[in-house]
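Novice: I would like to see how this sequence folds:
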Amino acid sequence: MTSAIDSLFSHDDFVRRHIGPDEGEQQQMLEKVGAESLDDLIRQTVPAAILRGDMPLPAPQGEMDTLAELRRIAQQNKVAKSYIGMGYHDTITPPVILRNVLENPGWYTAYTPYQPEIAQGRLEALLNFQQMAMDLTGLELANASLLDEATAAAEAMALCKRVARKNKSNVFLIDQNCHPQTIAVVKTRALPLGLEVQVADVAATIASTDCFGVLLQYPGSDGQVTDLRPTLDIARERDISTVVAADILSLLLLTPPGEQGADIVIGSAQRFGVPMGFGGPHAAFMATRESFKRSLPGRIIGVSVDSKGRRALRMAMQTREQHIRREKATSNICTSQALLAVMAVFYAIYHGPEGLQRIAKRCNRLAGIFAAGLKQLGYTCNEQFFDTIVVDTGEETSAIADAAEAQLINLRRLPGKLSVSFNECSSLDDLTSLWSLFSKGQALPNVSEIDRQLGDLPGIPADLQRSSSFLTHPIFNQYHSETEMLRYMKRLENRDIALNHSMIALGSCTMKLNATSEMIPITWPEFARIHPFAPRDQVAGYLEMIDQLEAQLVACTGYDRFSMQPNAGSQGEYAGLLAIKRYHESRGDFQRDLCLIPSSAHGTNPASAAMAGMSVIIVACDKQGNVDIADLKQKAEQHRDQLAAVMVTYPSTHGVFEEGIREICNIVHDCGGQVYVDGANMNALVGVAAPGEFGADVSHLNLHKTFCIPHGGGGPGMGPIGVKAHLAPFLPNHPVAPVKGVESENDTISAATYGSAGILPISWTYIRLMGASGLKKATQVAILNANYVAKRLAEFYPILYTGRHDRVAHECIIDLRPLKEASGISEEDIAKRLMDYGFHAPTMSFPVPGTLMIEPTESESLYELDRFCEAMIQIRGEIAQVEAGEFPLEDNPLVNAPHSHNDTVSSDWPHPYSREQAAFPVPGLRANKFWPSVSRIDNVYGDRNLFCACPPIESYQQ
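Specialist: The predicted model follows:
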């Protein structure tokens, strides 16, 4: 029995604030849908055979107590001076960017810009990112970011293979001076695709090696700056595609690889103001030749026009990106790092070309002074460098490195050598501290004296010094005061709809509250400033937090082990399928390479299976949207000896709890296969049912969906995988910072051991705040909200799929095909018209063409759900006016939507409906109106006239 004092000290306030409808509103909604209680609704909706008992998690905890607990954990990490390098460097996030982007829900709660009319700000920032990558690499085309440098290298390898015409080799040649984590990820990606990776001295072997592509590091992993041109020239003569992994800061001083003849340049934009975060999230970049544009992976932001002929931005070729390449894929990229790309390009805009070059010169000069001082102390080191000095230390290597770590100075250990990489945070005082480690009691060199004697750009050969201009566009040259920078970022923010404006009812995307208290820890230095390859005794806090998060996710899912390495849902799928493949191979079942996938699956499912070296057979769905069990059974039996896995999403992609999920698992297991349950819809399961208990062997979890990491306008994401015990030995590992208890030779999925570890505190905090009871209630209310929306809209739009008692899971699909046939109004017209009401559209034409899939999440209040439903009902009325002939099909509020402010104030208004109906279809909009900044965008024009660089400044002013 709860006492009075217990109730006063109850800490479930966060649960109440996370869940939108209060108790009274929940009761109203339950009455509307015909259920007595939340438990009753769940009994009506979820198959009894999979309902679970209580989760082994603590009770909810208050925000202040939770933050204090996490602070104690974080303080076990030691923030050291990091000179490890290897693609990760300490940096300074300008406070104006920290406060107004990373800590601003206007930026971090937006969704992927599939509806570009209400994402023009983010699209402009990403277009700027592309321009930055093109300028710095010396190439003609860039995408809007990838996951990290290592996976970008793997994508580049696949790109080389796609564009190979006459070259039929299957060998990809990697220079031995590439970062070890990059080599490991590329090897993992190559093997299932039937490609062979050879690691060698490329300059010495390229003339005699039969290969389709090569990967070089610039500068090398050992800091060496070498002329790429001789190697690139040979490659060109032999029809070999070339990839260069480049340090982005070095490109401000070094001749860009594109100017030297490289076909593709990749790298990380991390050191442009994005914290190390123990490995991520960071935006990778990829630039290439114009001729490769139709094969480039990831997202490309393009310049198009709207219906009034005005310049407008959109994701070019977004259908390719949204649906991936299915079973013929060599890439399953579905997540970019939009938020981090935005931060990186704002850093470039804030500093401008001169400021960036000054930072690069400072790093280079520190390295030059340090190297000169080492020579005075009797050491030898590399003569050519940008910011990294590798010192011959012989038998003294461990002693010096250990002494350094005792002073919280981290150096990179190499056989008989130590590597020291300088960064933006390095200072002149650091030189003295470093020299003292090597001095053996000798007098330390004099910084000022060496500086006076040192020439410009030490370590960089004259013929490799950059001479070409870069970042000349006015965007990079006019926002250098904080006032102007602040206003520019705010101007872009105001062009986007994010969760701080209204609900985003995207089915299968779970746009829920990303609470401020969950976000606070990611900027703590104890989490933000940790190098992913720091010594283990310096990262005890991270390891404890990750271990606890693994235990939390085990409790939520019923699995036995988790790997936090996959840094996107797509990477999680891939890692899970590789674990299945390795498991079969360990038992001698090398022939098991076939994956069964329902026809309703997201495109990443067959794409991931193809990348894992599996062939795909599609399983039919029945008229209710369920997996056709008879078809599944027939195909599983037919391919019994080859069956590796089935991939199913549960609840189904159609938003229904399939009654036969246990039978599906049993059929596949009986035929020797494994069951992969896609975790995209886990928000309908936590606390109610557990895939690890109802028959699944592996799942990835989208932490950026169910567990509150924000979408960031298209990334960051995290996709850790949970497995049953028999698959645990096949989880990913890492060559630089291995995971205990996992085989050292296992696959490497991401550049860092724990993927984008810097955002894992968000999910840890969410689970701790909610506790077992709060998480279960969140799931129940998510299902309640979806059924409430379905019930309200069913009178006006057909609900396509329902389960028992006409219930949906956490999302519902409304079928617009009959309406389109009767009126000519399409699902796209309705999606665009919703913008005039201040809403982002639900998921359009997925998984069924001609539909909208709505997922309201548990965080939306009854007021907001009703506001959305009333907008949809009002739109149905507008469609009726078209059906009745009151508005012509070619000129009505829907086909002309969205209506920008420019449209409604124009002196020319030729439409048969009023400006008021266009802009203010419901009265509440007069008090709070979001204006789309452009009219409907011409998709076809943008794809036919692919232009992915910043337009002249005059077009912005127009």
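
Novice: all contacts plus neighbour counts: C-alpha atoms, from now on.
Specialist: OK.

Novice: and residue 767, which of the three is it?
Specialist: helix (DSSP: H, G, I helix; E, B strand; the rest coil).

Novice: pretty sure it is touching residue 775, no?
Specialist: Yes - with contact defined as C-alpha atoms under 8 Å, residue 767 and residue 775 form a contacting pair (7.3 Å).

Novice: Second input sequence below; structure requested for side-by-side comparison:
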Amino acid sequence: MILANQNLPPILQSIVTTDYNNLSRGRNTLNSKTLITDMPNLDITADQTKTKDNKPATLENILAPTDSFVNRHIGPNNEEIDKMLKVLGFSTLDQLINATVPQPIRLSKPLNLPVAQSEYAALAQLKSIASKNQIFRSYIGMGYADCITPPVIQRNILENPGWYTAYTPYQAEIAQGRLEALLNYQTMIVDLTGLEIANASLLDEGTAAAEAMTMSYGLCKNKNTHAFFVSRHCHPQTIEVIKTRAYPLGIDIIIGDHRFFEFDTEIFGALLQYPATDGTVYDYRSFIQTAHDKGALVTVAADILSLALLTPPGEFGADIAVGSTQRFGVPLGYGGPHAAYFATQEAYKRQIPGRIVGVSKDAQGKPALRLALQTREQHIRREKATSNICTAQVLLAVIAGMYGVYHGPEGIKNIARRIHQLAIILADGLQKLNYTVNDEPFFDTVKVGVGDASVKAVIKAAETRKINLRLLEEGILTISLDETTTVHDVIELWQIFAAKDNLPFTVEEIANQVKFDFPIFFKRDTSYLTDPVFNRHHSESELLRYLHQLETKDLALNTSMIPLGSCTMKLNAASEMMPVTWPEFGKLHPFAPLSQTEGYQMLFQQLEDWLGEITGFDGISLQPNAGSQGEYAGLQVIRQYHESRGETKRNICLIPESAHGTNPASAVMCGMKVISVKCDNDGNIDIADLQKKAEKHTENLGALMVTYPSTHGVFEEGIIEICDIIHRHGGQVYMDGANMNAQVGLCRPADFGADVCHLNLHKTFCIPHGGGGPGMGPIGVKSHLIPFLPTTIVEKYTNPLYDNSNPDPSIGAISAAPWGSASILVISWMYIAMMGNQGLTEATKIAILNANYMAHRLGDYYPILFKGSSDCVAHECIIDLRPLKKRAGVEVDDIAKRLIDFGFHAPTVSWPVIGTMMVEPTESEDLDELDRFCEAMITIYHEADAIANGEIDPENNPLKNAPHTAQTVINDDWNRPYSREKAAYPAPWTKEYKFWPVVGRIDNAYGDRNLVCSCEGMDAYKDS
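Specialist: Below is the predicted model:
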């Protein structure tokens, strides 16, 4: 860990060399803490050559790094901070914090974290950590393959803030570029799988398979059937995730060989792997037909690239197809993030989990895209949800979709054919070396019989050449080739198995002898990717322009602030993002031996320690790869804890009425029964009602799910009493960490009563939202819950000889990869390292200051719905728009769409209270940007007031007609009783820079009535 020398001045401590060589990593325990020295005389937000008292510069100030990141991350400078405090009536920032955050929960001492590093120093240190990872060529397979990310896609999507800082496309009018990219992705999945409808991606292959299982369970007509068949030829990590998901729902998992399953047990569904985990391509037609005859649905987990050559699942009877699109240009990243796909039949469109992009039309009849079937969103269905997924892997799905656009149908087929041909050549050469290989057809994975005596020698020889092979079972190895494999690689593999460099044959000799085609049934004969978008952007200049055109249709953080309450759209700094694409982090297989991933293990340990110190928890699991997954993992840990104590009846989960909608959905997915708890008129939990329900269910109380600060944006003063009530009645407290940005450095969930908390790293800890994903949702737990955290034992999935005999109290696998989306954890590591103890605390204070300043400015026009006892809000506030609806007939959507004309993304609309907006500015926005947003809202208020006063037509006005596109404004047929200038340039700054939406207000209802979810529907809509 970082040990600050107590004899050095604090500013010198930041340049002390860190030695991590003796760091020992436990699976989930926090086994070390960092020592720091406070810096009381320095103002980290000020000019580094002055102290707070404006005294002359000291040695400490002179030696301070010139690229201090804290000043870059926090928007307001000292002068702006003083100005905002004066408006609020406070002399100092600490006075505001003392009035806002209840004293009983305040930290008594600073966080025990390293002092802030400069951007340069942090990058240098992380580079040193990364260098401890060893990049082997991994032929492990298991659903992961190295690939080539086209540079034009890497530079213009993955490394482009115009793509990675955008929010979920709930305001579709300013997300048309992203939505088009996702429509391309959906079309690609539909075409390749041969099914009728696909969603806009899920988290990974394992969890997508689990979603298919629960969807099949919900669709089963025979409610007495609780068994699900899983082929033993599926990837082992997928089987583990399936087991975890099935247990709390009472689903029985039958693992067996599909070829010999007699259907003597009634099943509601089945999961098959295509090709199988050992590479074999099986003919599943007979099994699927029998399953259908028995009333079961069949899911096929298919390698997406193989479907360019193989008969697609939809053509041989699959009801659902799932898989990963990682090998379509997305780096391995030690497990993620990767976009999983999910495709099914049109008949199941209302049961499909996650999001679907659909085609609709705007107010002028122009085709427009939006999220379809939004009532299916799980946070709306709450405890009636069939899934807790409310996110996607948008950024990664966009990359995968654009990989398909760039290569086109012939390019994709050529890549698949080349890999398959190399695999055939490899297998034939191994046979000539007297090894046994697959008898059945295979795509990219060769199964090699080595024999018990030789297997260790082969693996050792491979390791010497920095190559990873997979031990499938005793005496049998598999070799999975990929897009990066070369002829030289094949020769080197032969040399390993031959135990010599001189081979008795050449590649050319074998290539001229072997047959590359699949048997007739397995060979694909249907077309795919026929839409023009997949056939016109194959040069870099064409794709570059297409990507730029789409980017300009979206509003992201590189355009303006995105003031979304609860979603914390803060700065995603370039220095945080840069390491994501370093090969030392990007090219590691998730099941590579731990000896090759020391850098990652070091990073995990440090991040776990830091997050543990920030939250007060004793153990951290980094595995959950979304906030919803964190919720699920946390509740599963609680359930497992109760069961370990013989208290299996504790299945009641108390959830406040104001909770995030994913909370009840997660509880249901964990097999719990949801009981709602009332909130009082101030938005706080009704403690009397909580006490009453805790007493009523004292024998069965499992957990309380609570968000802090509250969903209404207030620090509830009764939080300690609330936690005590639950504990007295035998329950555990689960805290939703969505609002952690108001706590860091000021208070810690574990200190005031939480037993579990998930952390949205894509909110508080700066992983970007990526247009709706990726996300990360690690959980922290108290010491008594550590044994139940998700398993991270790599050997369990990769070593068939692993000893499973010892009972493991862990809840099992939550995601397919042991550390979830490992490659983006570097972002949060960089953020914490560069902010340090004081920087993180200062960021929290400024987030609270910015929110209170905006609440004060807007409060004269819009009622602020909830405040604390000192008349302060936390890091966000709810403005009430319902009075405007009564006075002027103005709806929340009218204001949201009018904000687009001002160049702003709307705040969170109609949640947690219908008819309101929840505003969260974050600490990253400076005073000018805060004032611009306030001026926009005030101008909109006056426009609504003019409607109320009869000065403007109640229907034909700037609010009802918003947003105004350029095409609308320049149209000769302008028949509106307000000027074009008022429509398009409602504020002075819009004349300096104008964000133009490309579509007008979208008709959501029309899109749901006429559901079209692929590119093929766009032309039909244009014709209509």
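
Novice: in the stretch 1-150 of the first structure, which spans are strands?
Specialist: Under the criterion DSSP state E, counting those that start in this stretch, the stretch 1-150 of the first structure carries strands at the ranges 81-82, 141-142.

Novice: is it true that residue 784 of the first structure touches residue 30?
Specialist: Yes - counting by C-alpha under 8 Å, residue 784 of the first structure touches residue 30, with 7.3 Å between them.

Novice: neighbour-wise, which of these two wins?
Specialist: Legend: neighbour count by other C-alpha atoms under 10 Å for residue 784 of the first structure and residue 30, higher for residue 784 (31 against 20).

Novice: What's the more buried one aligned with over in the second structure?
Specialist: Counting by TM-score structural alignment, residue 784 of the first structure corresponds to residue 849 in the second structure.

Novice: Please tell me how far that match sits from residue 925 of the second structure.
Specialist: 11 Å (C-alpha to C-alpha, to the nearest Å).

Novice: Spatially nearest residue to residue 857 of the second structure, not counting backbone neighbours?
Specialist: Spatial nearest neighbour of residue 857 of the second structure, excluding adjacent residues (C-alpha to C-alpha, 6 or more residues apart in numbering): residue 934 at 6.9 Å.

Novice: now do residue 284 of the second structure
Specialist: Using C-alpha to C-alpha, 6+ apart, the closest residue to residue 284 of the second structure is residue 316 (7.6 Å).

Novice: Am I right that the one you found is in contact with residue 285?
Specialist: Yes - counting by C-alpha under 8 Å, residue 316 of the second structure does reach residue 285; the two are 5.9 Å apart.

Novice: Number of residues surrounding the alignment partner in the first structure of residue 715 of the second structure?
Specialist: In the first structure, the residue matched to residue 715 of the second structure (TM-score structural alignment) is residue 657. Residue 657 of the first structure: 25 surrounding residues under other C-alpha under 10 Å.

Novice: Would you enumerate the residues in contact with residue 657 of the first structure?
Specialist: Taking C-alpha atoms under 8 Å, 6 or more residues apart in numbering, we find residue 657 of the first structure in contact with 45, 46, 47, 650, 651, 803, 808, 809.

Novice: try 7 Å
Specialist: Contact analysis of residue 657 of the first structure by C-alpha atoms under 7 Å, 6 or more residues apart in numbering lists 46, 650, 651, 803, 809.

Novice: ok, now how distant is the second one from residue 907 of the first structure?
Specialist: When distance is defined by C-alpha to C-alpha, residue 650 of the first structure is 52 Å away from residue 907 of the first structure.

Novice: Where does stretch 641-655 of the second structure end up in the first structure?
Specialist: Using TM-score structural alignment, stretch 641-655 of the second structure pairs with 583-597 in the first structure.

Novice: thinking again about what came up before, map the residue nearest to residue 284 of the second structure across to the first structure for me.
Specialist: Match for residue 316 of the second structure (TM-score structural alignment): residue 260.

Novice: how many neighbours does that match have?
Specialist: Counted with other C-alpha under 10 Å, the neighbours of residue 260 of the first structure add up to 18.

Novice: burial of the residue mapped onto residue 973 of the second structure from the first structure, as a residue count?
Specialist: Superposed on the first structure with TM-score structural alignment, residue 973 of the second structure falls opposite residue 908. By other C-alpha under 10 Å, 8 other residues sit near residue 908 of the first structure.

Novice: Please name the nearest non-neighbouring residue to residue 680 of the second structure.
Specialist: Once flanking residues are discounted, residue 680 of the second structure sits nearest to residue 686: 5.2 Å by C-alpha to C-alpha, 6+ apart.

Novice: Equivalent analysis for residue 761 of the second structure, please.
Specialist: residue 776 is the one closest to residue 761 of the second structure (C-alpha to C-alpha, 6+ apart), at 5.3 Å.

Novice: Would you quantify the distance from residue 1014 of the second structure to residue 168 of the second structure?
Specialist: 19 Å.

Novice: nope, residue 416 of the second structure is what I was after
Specialist: 33 Å.

Novice: before we move on, the earlier item: so residue 1014 and residue 168 of the second structure - more neighbours on which side?
Specialist: residue 1014 (26 against 20).

Novice: which position in the first structure aligns with that one?
Specialist: In the first structure, residue 1014 of the second structure lines up with residue 949, judged by TM-score structural alignment.
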